[in-house]
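**Student:** Below: sequence and its predicted model.
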Amino acid sequence: MSFLKKLSPFYNLTLFYVTVSFILRIILLFHPITQASFSWLDSIKIFSFGLVSDVFVFILASGFLWLYLIFISNAKYLKPYGYILFGLFIVLFLYILSGKSILNEYGGALPKIGLIFVGIKTLLFGLLLFLPKHRNKIRYWLFTFVLFLFVVFILQNAISEYFFWNEFGVKYNFIAVNYLVYTNEVIGNIMESYPVIPLFSGLFLIAGIVTYFIVGRSKNYIDNIPTFVEKIKISGLYFILFGFSLFAIPSLATNENSQNIFANELQANGVYKFYLAFMNSELDYFKFYKTLPEKEAYTLLSQQIPGISNESTLRNIKSAAAEMHKNVVLITIESYSADFMKMYGNDKNITPFLDSLASQSLLFTNFYASGNRTVRGLEAVTLCLPPTAGESVVKRKDNKDKFTTGSVFKQKGYNVKYLYGGDSFFDNMEDFFSGNSYDIVDKKTFQSEEITFSNVWGVCDEDMYNKAIKVMNAEAKENKPFFNHIMTVSNHRPFTYPNNKIDIPGDAKSRDGGVKYTDFAMKNFFAKASKQPWFANTVFVILADHCASSAGKTELPLDKYRIPAMVYSPGFIKPQQYNKLMSQIDIMPTVFGLLNFNYESKFYGEDVLKPDYKPRALIATYQDLGLIKDNVLTIISPKQSYKQYQLTLLPKPGVGDNFQIYYDEKPLREDRMDLVNETISFYQTASDMLKKKKYQKN
């Protein structure tokens, strides 16, 4: 048998993928949404460059196929190696089953997925080991199943690309990535919008027929398993093509440069576009959302934010009183919903310390998170900027040298630090904060004796707070004020923490336990901090990064964005409640106001204690951008669409008027175009400021 035939699984699947992609391009070319005419040059580029790009993309995608095929052999089942390998599989399976594996540290569905995968692998290896007479037949069906999965993926991707084009007129972008984030909501929408059963029945039927023919042309690989030398040759050839593909694919993408946008999209490979969307994390506001003339958008914004002029948010903030350069400690608590607290109606007593602290603080009772991910919360309190479409600025490439709360403190002579109990490499935090002149204290800076407990997310909150006190004691000796932003980690799945701290065991993996331990750790922190010489001259700002969950019956369920927020500084901040509607982006400008800071601001966030503040809140997912104002929720979405809902309070018995969080959201009978335009003005100008680099610190 020739060496070429040993490559049959690869080239047969590649041929099928290229054929499907070619047919898809023709279908999309004549789709009603493709409202453009194409020159001969455009047509040639669409199909020629597109075909070559498809080949290289599939070479990368077939890495899993190479990995599967290269390990097919009979030698590994010989004594004693087969029994040793089988024993190792059993040990690995039992390790995961024990519930003490690294997978359990993360929690969620990962341990089950790992257990199922290793269990199936162990079972199949055992069958092939102990049933040598049936080995060829078992291997044949496994080989068929693997090729079937590739065929299903190819067909499923083509169908997905078609429906995505049908809705947006483009190949994959960040909205497609967003669909993966909100899997439950998207699956529900698909189930309601399309004939799912006939669609998938047809998909699997076609995939089965195609697989039958591909297996018939490729099974010579398992009928005559390549020798070790032949596998070396196959791997060498594959690595060469793989490496060349890594350079060729981006190079081909640079040729998507036609003035005809549809031509560029048709030429592009959808899988590569998905990868780019995932890595770049941006969604072009001006391409997908309703817009206003630029001057009109900024004029409307100037009516919402006092003091700005021209096409910028730059304005002078002046105070009549003398500046106070007190230390500021900002604590953002992981996944902490308002309804965890007693005042918002929780009767489980899982936040006793924070409940007590709230009564001694300036408490913001009507406070909304910008988003539902940690990076959105970090973005909101650091940049004080509306949550623009796509991923948070924290995770974008252009995330450095921005105008931040840290840069304002730096101007005032403060030491500025970001403290995180985990590895700040996660979620691009290290890149973002170091790129904006924050010094970073994270798990890498801890000595072994400073860690009493850790899980996959990092050290427990007690360890983080103890480290923070050491850092602040050292800073206090420098005779400079400090601003320290602390991000907690303990209230996160798998909700593990040290035992014997609270009445819920640390290994119970309970969300209530995570919340209560977070509260316990904070109590210890304040007990220790109150004994330090810098405490009396420090302002503590405590709020959540986002709520514990985001799922709801509407695109933006208000109760899933309501978070606790307070400013605590005994002897300086008088205990009181502020009940007006406000946003997470307003907390730090308000703190600057309390300190009487004079500075040039680019923030969209405002000092809510000023008499000219107009109550509103900005909340969003990755693509639905909302404004709460005048008891109306306005949402702008891709495809230049918008929705508006009348908000009607749903009172919860026994809860004070200022702590009610549940609203009925019913479609507005008559559009409030003034609010639609205000919503557009916030998000369009924020996108414009970032795009044109007008939100830099200088």
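**Tutor:** Received the coordinates, thanks.

**Student:** only C-alpha atoms for contact and neighbour calcs from this point on.
**Tutor:** Fine.

**Student:** Any buried residues in stretch 471-478, and which?
**Tutor:** Using 16 or more other C-alpha atoms under 10 Å as the test for burial, stretch 471-478 gives 472, 475, 476.

**Student:** putting a second one here so we can go through both:
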Amino acid sequence: MSKLSLKTGRYALPVHFIIWFLILSQVLRIIFFIWQYDEVSWNIIDILRTLLTGLFFDAGTIVFISLPGLIYYTLIPEKWVGSILDKIIVIFFTSLNIFILVFTFFAELTFWDEFKTRFNFIAVDYLIYTHEVVANIQQSYPLPILISGVLIISLFFLFIFHKRDAFSQTFNSPADLRIKFAVLGICVSLALFFGSFIFNYQAEWSSNRYNSEISKSGIYSFFAAFRNNQMKYPDFYTSIDNDTAFRIVKNKLKDPSTTFTTTGYSIHRSIKDSQSALDRKNVVFILIESFSGSFLKEFGNKENITPFMDSLAQKSIFFNDMYATGTRTVRGMEAVTLCIPPTPGQSIVKRPENQNLYTVSNVFKSKAYDSNFFYGGDGYFDNMNSYFGGNGFTIYDRGRGSVLSDKIKTVRHNITDKEVTFENAWGICDEDIFNKMLTVADKQFKEGKPFFNFVMTTSNHRPFTYPSGKIDIPSGTSREGAVKYTDYALKQLFTKARTKPWFKNTVFVVIADHCASSAGKDEIDVANYHIPAFIVNMPSQYNQKITKQCSQIDLWPTLFSLFQWHYESGFFGKDVLDAEFEQRAFLGTYRKLVLMKKEKVMILSDQKKQAFYNWNKADNSLTPVPMDKSFLEETIAWYQTADYLFTHKLLK
């Protein structure tokens, strides 16, 4: 290549920059191929299509990146070409762009390691919450070495540009005005073409999800996600008329204990148990970060990293076949507070107009419970404080301040430094947040208040650090260590709680927010939505293993039924213990919406597409099957009505 000359005069540097970017992008693509060698399709046609599709999207990416520079090259007067000012501007911004892009390529590798996907809406969220993300990067990776490596690599590429006379040509070769505007015109035309007619989903050509993801350009994907973070259901998904949709859903929700209290587009109903309600029990609800069912020995794990939870499974109401609704914490929070299928785009937790919704806290408030939300980090992250504070919870977190905003008057308590023994990028360790909850519970008990305490854990998250000396796996070395520490901290919570006077009258509910990983070669990796859930400390006669397939949204309706409560409901979830419960689960990403019934899986995608599969649990594979119209219509009905109720402010 050293003998290959690119005599492009004033545009030598942009041409070298563009070719460099396209080559490096393909190298990254090949790295991903090798990384997922056992799951990508190695069919020669698929390989070529992956690389060529990727090249096409890389071309669109570099057009947008190059456009500001080409505008400068066009507008600078000829007499200034090669001047000190010209050299400073060109060298500085070329170097900066190369540094940023090299850093971005490294970031893509770490993002792929975590999520097995190119940049998406998660990356967009991470851009917003820079404190947590930067701290996480600092604690997870040797940042000085990484930055030094990026700098050295960037200087190496600049040296190559210099050796190939790209700089000298650029500063010593004035361009004809017609050539300037022709080059700029071509670049602007391509930018308009890509911006108006090329969409990121068009890279998803393969039934193998990995081939489709590798076909994308990470930067292009990032800005596509930024543009489409909220998606209106009727615009992107197959719809039916609302009368039919609500009729189908109401028919699925009806049972002998349910009376619908409104007509029209609503699922609000009164649920009354035939028996007398149990005495009011305190509820401690623990949402565990990134806790896959596959971590438990109960589900075949051989590493013995969850001994306490495995013991709980034998003496609790244990949900053997429950599935998370999504792949992020905010999805889990949405599911367990609103009991609603996932709506497309952002979780409701992060959307505007998400205050004063009818959540499970309203049910507890109607029974005179004191509701609290405990989070070991700053609840500003992922809009948690705004959501929980705006929906009836008192906040306990590591942020500062007493009230959230003028509109949200809920009190916010700071967890003080003296209450913390260990803290990382995401917050205080699980033992510390549990201890804080125990302190508040003691106070609530003394004041005679039944309590509903919602605890969100953080320890089972990269950088996987936790207090030393607690378990036999060194802190910060692996996900397995974080899992085992979370299990250990949960055991400590129960050990301490058993000494409390309120323990006998307290039910503990433990569930994962989502799995540790959700990506696979198929459209939806079903096994990576399977989560554990426990209801602990009910009278022993209630203990059982529930083997029915169900969803996170069914957890609270099931518990309220166990409590034999009469309550108002706007929930899509149902009592799993009801003899007439129809087994099904709702799964989703921010773009794909899924209804699963036993082994049948219907997937709704944006661009109004649908796919129907048979799921083989043994090897976690999806096999296409002929479309079932009634199954499709029911799937549409669930998601269309959920989206309609939120967007029309009918969940208030």
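**Tutor:** On my side now, so go ahead. Note that the coordinates shown come from a computational prediction; the quantities given were computed from them, not determined experimentally.

**Student:** what's the TM-score here?
**Tutor:** The TM-score (TM-score structural alignment, normalised by the length of structure 2) is 0.69; 503 aligned residues with a C-alpha RMSD of 4.1 Å.

**Student:** re the thing from before, now, which of the buried residues of stretch 471-478 of structure 1 sits nearest residue 520 of structure 1?
**Tutor:** Among these, residue 472 lies closest to residue 520 of structure 1 (C-alpha to C-alpha), at 20.6 Å.

**Student:** Now do the same for the closest one: its match in structure 2.
**Tutor:** Under the alignment (TM-score structural alignment), residue 472 of structure 1 maps onto residue 441 of structure 2.

**Student:** I'd like to know how far the counterpart of residue 490 of structure 1 in structure 2 sits from residue 398 of structure 2.
**Tutor:** Aligning on TM-score structural alignment places residue 490 of structure 1 opposite residue 459 in structure 2. Residue 459 of structure 2 sits 15 Å away from residue 398 of structure 2, going by C-alpha to C-alpha, to the nearest Å.

**Student:** Kindly report the same for residue 289 of structure 2.
**Tutor:** Distance, residue 289 of structure 2 to residue 398 of structure 2, by C-alpha to C-alpha: 17 Å.

**Student:** re earlier: quick check, the match of residue 490 of structure 1 in a helix?
**Tutor:** No. Per DSSP: H, G, I helix; E, B strand; the rest coil, residue 459 of structure 2 lies outside any helix segment and is coil.

**Student:** since we're on it, how many residues are nearby?
**Tutor:** Residue crowding around residue 459 of structure 2 was assessed by other C-alpha atoms under 10 Å; the count is 31.

**Student:** how near is residue 263 of structure 2 to residue 100 of structure 2?
**Tutor:** 56 Å.

**Student:** more neighbours, these two?
**Tutor:** Remark: of residue 263 of structure 2 and residue 100, residue 100 carries more neighbours, 15 against 8, as counted by other C-alpha under 10 Å.

**Student:** buried sites along the helix or strand hosting the more buried one?
**Tutor:** Element membership for residue 100 of structure 2 (DSSP states H and E) is helix 84-115. Within helix 84-115 of structure 2, the residues scored as buried using 16+ other C-alpha under 10 Å are 86, 90, 94-95, 97-99, 101-103, 105-106, 108-109, 111, 115.

**Student:** And for stretch 139-146 of structure 1?
**Tutor:** Buried, per 16+ other C-alpha under 10 Å, within stretch 139-146 of structure 1: 139, 143, 144, 146.

**Student:** quick revisit: what helices or strands is the helix or strand containing the match of residue 472 of structure 1 leaning on?
**Tutor:** Using DSSP H and E, residue 441 of structure 2 sits in helix 430-446. Applying 3 or more C-alpha pairs under 8 Å, 6 or more residues apart in numbering; DSSP states H and E, we find helix 430-446 of structure 2 packed against strand 370-375, strand 451-456, helix 479-497.

**Student:** Show residues contacting it.
**Tutor:** For helix 430-446 of structure 2, the surrounding residues in contact (C-alpha atoms under 8 Å, 6 or more residues apart in numbering) are 370, 374-376, 415, 419-422, 450-451, 453, 455, 457-459, 486, 489-490, 492-493, 497, 500, 502.
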